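**Q** no sequence on this one, just coordinates:
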């Protein structure tokens, strides 16, 4: 398994997720900022693409139905787990 590639992909997910959360917080107090709304929507789109690319290659990021469909065998129990990287 290519742990360096997995680590890199997780870092990119974390970076764009940070951007999305910060924009979400900003929009809580500035709900009419069209530029921020556009930036938020772009960040969410990038985040979803990065998550899907990660899951296609390394399996689910989350369990309990939030990680999408699982391939066979059940992938959630395969290691390393996302927080072990």
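**A** The structure has been received and is ready for your questions. Remember, it's a predicted structure, so these values are computed and weren't measured experimentally.

**Q** Could you use CA atoms for every contact and neighbour count after this?
**A** Will do.

**Q** For residue 24, which residues are in contact?
**A** residue 40 (Cα atoms under 8 Å, 6 or more residues apart in numbering).

**Q** I meant residue 40, not that one.
**A** Residue 40 neighbours (Cα under 8 Å, 6+ apart): 19, 20, 23, 24.

**Q** Use this one as the comparison:
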């Protein structure tokens, strides 16, 4: 497992997740801002893509229904936890 690649991919996921959360909060108070809505939709689409790529390489990022099971084995407890990297 390439730890540097894993960290780089995880950092990118977290960056885009932060953008999506911030835009979500902004849209709570500015629901008619079409530019922000477009940015939010782009961020969410990118986040889903990056998360899928990460999970394909390193296993699930989320639990409780957020990540489908790939293959035939439960992978949640496999590999290092985010705080162990």
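**A** Thanks, I have the structure now. These numbers come from a predicted model, not from an experiment.

**Q** What would you report as the TM-score here?
**A** The TM-score (TM-score structural alignment, normalised by the length of structure 1) is 0.92; 85 aligned residues with a Cα RMSD of 1.1 Å.

**Q** Just the contacts of residue 40 of structure 1: which are in strands?
**A** Among the contacts of residue 40 of structure 1, no member is found in strands (DSSP state E).

**Q** Let me know the closest of those to residue 70 of structure 1.
**A** Nearest to residue 70 of structure 1 among these is residue 20, at 25.9 Å by Cα to Cα.

**Q** Name the helix or strand for whatever residue of structure 2 lines up with residue 38 of structure 1, please.
**A** Here residue 38 of structure 1 is matched to residue 38 in structure 2, going by TM-score structural alignment. Taking DSSP states H and E as the definition, residue 38 of structure 2 sits inside helix 34-58.

**Q** how big is the offset of that helix relative to structure 1?
**A** For helix 34-58 of structure 2, the mean deviation from structure 1 after alignment is 0.3 Å (mean Cα distance after the TM-score superposition for structure 1).

**Q** For that helix, which residues meet the burial criterion?
**A** Neighbour-count burial for helix 34-58 of structure 2 flags 36-37, 40, 43-44, 46-47, 50-52, 54-55, 58 (criterion: 16 or more other Cα atoms under 10 Å).

**Q** and which of these is nearest to residue 15 of structure 2?
**A** If you rank the buried residues of helix 34-58 of structure 2 by distance to residue 15 of structure 2 using Cα to Cα, residue 47 comes first, at 9.1 Å.

**Q** With that, I have no additional questions.
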